[in-house]
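Enquirer: Provided below are the primary sequence and the corresponding predicted coordinates.
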Amino acid sequence: MCQHEPRCPSAYASDREAARPVAFRPEQGWSLLCNGVVLFDDTGELLPDGRAVAPHRPAVAPHRSARPLLSPVA
């Protein structure tokens, strides 16, 4: 499917999201990559064989206050 040089990663490669978009619908939240992967804004994917890949955004660390918490006075 890919006509780019160098060729984009295949739909089953670990770096498949690096393929170039050939169609995108930002109002609907998805892009079609040249390797046949549908990439969703939430980082979920639909592979050409119909398998779904769950969203995989990096986990956000909990917010830590710059001030130490005060302990109750006994």
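Expert: Arrived safely.
Enquirer: drop to CA atoms for contacts and neighbour counts, all remaining ones
Expert: OK.
Enquirer: residue 42 and residue 57 touch, don't they?
Expert: Yes - between residue 42 and residue 57 there is a contact under CA atoms under 8 Å: 7.3 Å.
Enquirer: against that first model, consider the following:
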Amino acid sequence: MCSHVPRCPAADSSDREAALPVAPHPEQGWSLLCNGVLLFEDTGELLPDGTIVPPHRPEEALRAA
């Protein structure tokens, strides 16, 4: 799916969030990355295979909220 050079990380890699957004929708709280991952503003993710990755905010952000 990615046509960038260098290629973006695959959806199953640990750095998948580094992929470039192809359909950003900050007003709705999500972005579609070029590797097919839906990234939500709360740091949760929906992978192309349907796997849900729960939010994983840094502890400092949780304490500040």
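Expert: Looks like it came in fine. As the structure is a computational prediction, the values presented were derived from the model and not from experiment.
Enquirer: what's the TM-score for these two chains?
Expert: Superposed pair, TM-score by TM-score structural alignment, normalised by the length of the second structure: 0.91. Supporting alignment: 63 aligned residues with a CA RMSD of 1.6 Å.
Enquirer: just to revisit the earlier point, tell me which of residue 42 and residue 57 of the first structure has more neighbours.
Expert: residue 42 (12 against 9; other CA atoms under 10 Å).
Enquirer: quick one: contacts for the counterpart of the more buried one in the second structure?
Expert: Applying TM-score structural alignment, one finds that residue 42 of the first structure aligns to residue 42 in the second structure. By CA atoms under 8 Å, 6 or more residues apart in numbering, residue 42 of the second structure lies in contact with 55, 56, 57.
Enquirer: pretty sure the second one contacts residue 44?
Expert: Translated: residue 56 of the second structure. Yes - if you go by CA under 8 Å, residue 56 of the second structure and residue 44 touch, sitting 6.7 Å apart.
Enquirer: same drill for the two, tell me which one is more crowded.
Expert: residue 44 (16 against 11).
Enquirer: ok, and the closest non-adjacent residue to the more buried one?
Expert: residue 55 (3.9 Å; CA to CA, 6 or more residues apart in numbering).
Enquirer: what about that neighbour, neighbour count?
Expert: 13.
Enquirer: please, which helix or strand holds it?
Expert: Assigned by DSSP states H and E, residue 55 of the second structure belongs to no helix or strand.
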